[in-house]
Each structure stands twice: as C-alpha cells, then as structure tokens.
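K.L.:
please work out how this folds:
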Amino acid sequence: MELLISAGQVLTGPGGECIADGAVLVSGSAIAAVGTRNEVEEVAPEGVQRASFPQGTILPGLIDCHVHLAFDASPDPVGALREADDLSLLLGMAGRAQQLLAVGVTTARDLGDRGGLSVRLRDAIAAGVLHGPRILAATAPLTPPGGHCWFLGGEVAGQEAIRNRVRRNAEAGADVIKVMATGGGLTRGGPATWQSQFTTEELRLVVEEAHRTGLPVAAHAHGTDGIASAVAAGVNTVEHCTWMVDGGFEMRGDVVADLIAKEIHVCPAASPNWRRFAERFGKDRAEELFGQVRWMAEQGVRLVAGTDAGVPGAMFDGFVNGLELYEHLGFPRDRILDMATVEAARALGIDADTGQLVAGYRADLLVVDGDPLRDLQALRALRLVLAGGRLYSNGTDANW
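P.N.:
Here you go, the predicted model:
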C-alpha cells in the first residue's frame, strides 16, 4: 500500500518537534518521506492514495511498555487465566491486542504470559493473520518457587535453574527476559510486595545469561531493596519502582543516581484506573506514591509509559487515562508524548525503527483531531491508525 497522509501538523518528535502543514508518505510497511505537504507531494508517486486531515495531527504510534495480554483486567484475572485452556486464552489475548490497537497503541511489550502464547500471537500479527500492535514478548517471568506469578510457569531455584529458564525463554522466541525481583499484589500467599525474591548475585546471573543471548531484562521491583539489587545487576528496565519497605516507602538517592548513570529506564506502569486507586487508598497515600514518580522525573530518571493492562481494573483501552496521571503530576505534554513514543522505543531497544516519524522507519503512526501538545484529549479523537503499514479501522483493515 502507498498512502500520502497530510495534516495540519506532523509531530515528528522528540521534544514536541512539529512540521506545520505536513505530510507523511507510506510505502508498504515503512515511512517513505516526512516533511511539509509540498515537499512530500513532490516525491509521491502519481496516483498515490491520499488522506487529508487539515485540522489534525500526525504523530508516532503509541507504545505501551507494560501489558499482560493473558490477564483480562477482571477482579480475578489469575482465576480466569487458570481456568482457561490455551486456545480460549489465546483468543482472549488476540481480542485484547485489538483493543490496544484501537486506541492507538502500535507497539506493546507483554511482560508475562503462560506457555509462550504471546509469541504465537506476536507471530500471527506480524504475518498479517491477525490485527494488533507489534508485540515484544517476555514469555514466562522468572520467579522463585511459590513466588510472584509462579502460575505462569517460570519458577526457578538455584543458579542452574536460572540459566536454563533464561535459555528456554530465549529458545521459545522471547524478545525480553522478565524477572520478578520482588513480590507482588496479584499473587495470593506469595511474598509481600516489598520483599526481595532474588539476591543481587542471582539477578546478575539473569542479566548475564539474558545479555549473552542478546535479550534485555525487565525487572518487576516494588521493594526498595529489590530495586537496588536490580539496578546493581544492570537490568535494562525497572517496572513499577515504588520504593516500598515494610510499613511504608524509602526512596534512595544513591540508587537513583545509579539508575541515571546506567541509563536504566523506569516504567511506573501507571494503571489507567489510577483515580480509583486514589479514592480507595486515600488522597495522602496516593499522593505519596504518585509523588515518587514526580521525584524520579525531577532527578533525571528516564521514565516511560506503560499501563500494566490486564491486572484488576487496568483495561486495555485506557492508555490515555494512564498518560493523564503524568499531566496530573505536572509533566509537560511534550515529555508525556515522548514517554509514550521515542523514549519508550529507546527503552525497549527498538528506537532504530519506531518511536519517531522518520523516513525508513516502520509505518507506525496515528492521526488525531486537534493538537495533543495543547490537550492530551486529542489522543482520544483518533482518525487513523497505521501499525507496520497496515491500516486499522473499526477492527479491520480499511481499503483506500
């Protein structure tokens, strides 16, 4: 497909960089040209299909750095997963992937599933069999016996088991290795959310083995000690990073300095349901937790957007809801958009082909009514979504 899309402005990124009266030429799965409308018109082939949005904005496709397609966002997603056979679970994951695409998410990093189903879904989408965003799959997260998300099949005990699980995940087609450095609230009877599940030495082993296979490591870490261990081990991203200790929170400046020095990205995985969290736990506790995110940003930590979609209340159509937390915290809108595009791509190691509108990059882009740099609500006014050059409209490819 060749398509020339023009709009009132093109948000090329980063830092809110825009081209007024701009256009993007798409050829197949890639961006062929970006520039002013006149510049792109000059290089467009004769008879190219066109779409014009004079009051709209073209911007890079959104990236959700933290989802769980195997979970259904119900009050008991673990129970639902354990009751489902692989076929019904895979069908549910496919539907949830389409929900992400329908709100403009063109890349999603799935950080834990059962049986490598995210790899099967990823490959079906890439082959054009199913609609959905580009998926980066973690397969089964590493966790100790009975640890957080043990039911996904990634239990390990001892160094050899750690090595074997990393290798098995890589052989199964994983794009990233996920390790549960601390406990989590989703696992009944498991370690407390703030408790460490692996030693620093064990996490280093995970990182070494993963990097040997060419894969990055994402560490689930709520507890301060677990965060410190993950950073010392050299993981690529820290997920949640809520600085919990027994009975409260403890933010450590030395660990933050190490995060920054090692250029480790943090994905707070802000639930689209964050307002309900504030209502449930009280304004003071919520502001304390949310304030940590502001504090990390002020220190210079590289933050990226993710929703933890799939856990209770974190719906797959709520990506913009999650971005609104950062607006609530006072982040400028250009930085918020970078967190969901160019900076997210950098964190995931895919910035050489997505996250910006650049000739030669994947044709991952959106068109929205209005200007998201002035009002994030514009992201809800979707007019067009392209993922890898495939045009998405109401659940099907549209013909132009």
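
K.L.:
make it CA atoms for all contacts and neighbour counts henceforth
P.N.:
Will do.

K.L.:
biggest strand in this protein, by residue count?
P.N.:
When the chain is parsed with DSSP state E, its longest strand is strand 49-60.

K.L.:
and that one, what does it pack against?
P.N.:
Applying 3 or more C-alpha pairs under 8 Å, 6 or more residues apart in numbering; DSSP states H and E, one finds that strand 49-60 contacts strand 2-11, strand 365-369.

K.L.:
got the angle for the longest one vs strand 49-60?
P.N.:
When you say that, I think you mean strand 2-11. Here the directions of strand 2-11 and strand 49-60 differ by 40 degrees (axes from the mean of the first three to the mean of the last three C-alpha atoms, to 10 degrees).

K.L.:
and strand 2-11, how far out from the chain's middle?
P.N.:
Relative to the chain's own centre, strand 2-11 is displaced by 25 Å; criterion: C-alpha atoms, centre = their mean, to the nearest Å.

K.L.:
want to put them side by side, so please do this one too:
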Amino acid sequence: MLRLITADRVLPGPEGECVEDGAVLVDGTRVVAVGPCREVLALAPEGTGRQHFDGATVLPGLVNAHVHLAFDETSADAAALVETVRTASDESLRHAMGRRALAALRSGVTTLRDCGDRGGLAARVRDDITAGAARGPRIVATGPPLTVPGGHCWFLGAAAGSDRGIRDQVRRNAELGVDMIKVMASGGQITPHSPPSWTSQFDRDQLRVLVAEAERLGLPVAAHAHGTEAIRDAVAAGARTIEHCSWMTGQRSVRRDPATAAEMAARGVRACAASSRNWRTIIEKLPPEVAEQVYGRLPWMAERGVDLITGTDAGLPGSPFDDLAGALELYAHLGFAPGRILEMATVSSAAALGLGEVTGRLAAGRDADVLVVHGDPRADLGALADVCLVLARGAVVD
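P.N.:
Sure, this is the predicted structure:
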C-alpha cells in the first residue's frame, strides 16, 4: 500500500538535516522517497493516499535502547517490583510485557531494546510482534542478564560464578533466541543484599570469557557498569555498549577515567545513561556538587567523543514506557542542542543496536518507522509527546 505523508518539515535523522515543506513516500513496509513535497509528489502514482499534517514535523520513529518489559513501573518500590517478577506466571508476565511494549509504540518509540527479562520472554514478545500476532515496536532482546550468585538481578535467573558457568549461561541465552547478551559487570540498586553499584561483580578475565563466547555465537554484549573499574574492564573486554556508565567509586564519589573514555570513542563503544523522566526530582534532592557528578558525566563523555544513546530504564518504579520525550529533556537541561538529542534518539541509538541500515533515519530503503508530531521538536522537545501519527514498519498504530 502506497502512503504519502506531508508536513511543514521532515527531519530525516542526522543533526542539521531538515526538509521544509517535506514529504515521505511509503510503499508497504519501506520508505521509497524522502524530500521536498513537490519532488516526492512527482514520484507518487496517481491515486496514492495522502495525509497532510499542518504545523507538524515528520521524523524517524524513536529508539529507547534500555527498558525492562518484565518490570512493572507502577510498583510501590523495588521490593514489590522484584516480588512481582519472581512470582508472576509466564503467561501473565508475557501479556503484561506486550502491553508495555504497545504503550511505548503508541508514544512514538518504534524500536526498543529490552535489557533484562526473565526466561527470555522479551524474545517471545518480539516474535509475537514479528509474526503479526501482537502489535508493538521492533524489540531487541537480551534475555536474562548474567550476574554473580546473589548479584544484581539474580532473581531473573542467570547467575554464573565460574568461567564454565558463564559460557553455559551465554549459550542458554542464545538458545532462547536473544539478539544480544547483557552482563551485570557491576552491582545495582534494586536487588536487596547484592553488591553496591560501584562494586565490580566480574573481573576483566571473566568478562573476556563472556564476550568471547557471545561473539562466537554472533551476539554483541551490553554491560551494565556503574563503577569506574567495571566500566574499564567491560570496555577492555569488548562490550559494545556500556549501560549507565556512572564512573562511581563509592556511595557519593566519582572518578571519571579519560583514558577509558578515549578508548570508548576510538572503538565506537556507546554509552547509555538509562535515565528516566525522574531526573528533575533526583537533581532537586541532590546537593549541587553531587548532581554535577551524576549528570555532568554525559557532556563530559560527549566532549571526549563518546557516542551517547538514549534509554530510560523503563519498568523501574516511576519510569514509564511511554515518556521517552520527558527523559530526553535531561540532555537539553545539560546544554545539548535539540538536533543532537534527536539524532541520539534515532540515528545513533539504531546504529548501536546494529540496526543502522534498517531504521533510525528516513531514507529510501529503510523500514517505514515514522513519527509525526505537532510543532517542531527542535524548538521544543516537548513536541515529541504531541503525537499525530506513528507508523511501525509501515503499519499505522492506533
């Protein structure tokens, strides 16, 4: 089915690119043309259905590169969240995960990466969507994250305490049909009695064993790493993305490592802050010097050439699946240009997930993942929340 979408402007994806009075021509699941309205109209066969959005902007569907579909963001606290995930049946949890994925899609997120589930259920939800049995965004699934016994997110079922155990768990995840491997290189915040966020859970040699086994199976690795040592070891071991990348050395101490940041930039290792729309509340509660340590790492890394990608840790208490726009406003607060932020949420994040030739920009031959919003998000990122139309691989989202 041919579809012509026209609006005041089209933002193809890369920062600085804008087509005024623009158009996107879609044929089935693919984009066939992007450009000035007059030129694209000339390519559209007679009878092509046209939708014009006055005062609106067309841009690629957004990418949320860090969510947890198995987590219930309405949980009262972390303990309640953990209990729900542990006790829910596979059927009920899978249904809830599909509902959360659809909420993300309706908000304009056409691609998301699930960064840790139970039993590979995100891959099952992905397959339901791909087969047309359910509606939702494109899902990149990592399966249950590897952790140490009693470690961060042990309750998701992928604890390993030896080299052999690490290899076996990577293979088990591969058998679940995952797209990537996730490892908890450091501790975290939601698991009672587990190592603190700044403490390494695996040493460099163990991470190398994990990455080597994953690469043997054709799977890239995403490393959850708050601690400076864990970041350094994960980068050296060959992780593709560093999640959180907080550079912590203690409860309220940070030591950013310029040499590791330079290595990340040189090798194309991306950093995902995984920061939700709650950033305002957090900043208000922290002393100014601590807030700078926590959030100042993002412009600091960008200045050193580290490619930043967008994720929200959706599923944690208070972090919904349908407000990537609210999370992106953090970067505007930190001084990032709106065009740069939009590029991070589309082009850069798609490339980090290995989908740079599939989605993340509006260009002929790419999948028709299209978002239309009222207003101009370059002037006000809040426009991203005012959705007119979402296409996911060419299909209109209700």
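
K.L.:
so how far is I5 of structure 2 from the most centrally placed residue in structure 2?
P.N.:
Central residue check for structure 2 by C-alpha atoms, centre = their mean: the C-alpha nearest the mean position is that of A65, 0.8 Å away. Distance of A65 of structure 2 to I5 of structure 2, given as C-alpha to C-alpha, to the nearest Å: 27 Å.

K.L.:
output the helices and strands packed on strand 49-60 of structure 1 in JSON lines, with mean neighbour count and distance to L87 of structure 1 appended to each entry.
P.N.:
Compiled in JSON lines, these are given as follows (neighbours: other C-alpha atoms under 10 Å; distance: least, C-alpha to C-alpha, whole Å):
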{"stretch": "strand 2-11", "mean neighbour count": "24", "distance to L87 of structure 1": "36"}
{"stretch": "strand 365-369", "mean neighbour count": "24", "distance to L87 of structure 1": "31"}
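
K.L.:
would TSV of the ones you listed with distance to R383 of structure 1 be doable?
P.N.:
Formatted as TSV, those follow (distance: least, C-alpha to C-alpha, whole Å):
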stretch	distance to R383 of structure 1
strand 2-11	11
strand 365-369	5
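
K.L.:
those strands: which one's closest to Q159 of structure 1?
P.N.:
Nearest of those to Q159 of structure 1, taken as C-alpha to C-alpha: strand 365-369 at 42.9 Å.

K.L.:
how about D334 of structure 1, what's its match in structure 2?
P.N.:
When structure 2 is aligned by TM-score structural alignment, D334 of structure 1 is paired with G339.

K.L.:
superposed on structure 1, where does whichever strand or helix holds that match end up, distance-wise?
P.N.:
Using DSSP states H and E, G339 of structure 2 sits in helix 338-343. In the superposition with structure 1, the average deviation recorded for helix 338-343 of structure 2 is 0.6 Å (mean C-alpha distance after the TM-score superposition for structure 1).

K.L.:
which bit of structure 2 covers stretch 150-167 of structure 1?
P.N.:
With TM-score structural alignment as the criterion, stretch 150-167 of structure 1 aligns to 154-171.

K.L.:
quick one: that stretch to chain centroid distance?
P.N.:
Here stretch 154-171 of structure 2 is found 24 Å from its chain centre; the criterion is C-alpha atoms, centre = their mean.

K.L.:
now stretch 96-110 of structure 2
P.N.:
With C-alpha atoms, centre = their mean as the basis, the mean position of stretch 96-110 of structure 2 lies at 13 Å from the chain mean.

K.L.:
what about R120 of structure 1, distance to I135 of structure 1?
P.N.:
10 Å.

K.L.:
the two: which is more packed in?
P.N.:
I135 (24 against 15; other C-alpha atoms under 10 Å).

K.L.:
which SS class is the residue mapped onto the more buried one from structure 2?
P.N.:
Applying TM-score structural alignment, one finds that I135 of structure 1 aligns to I139 in structure 2. Put simply, I139 of structure 2 is strand when judged by DSSP: H, G, I helix; E, B strand; the rest coil.
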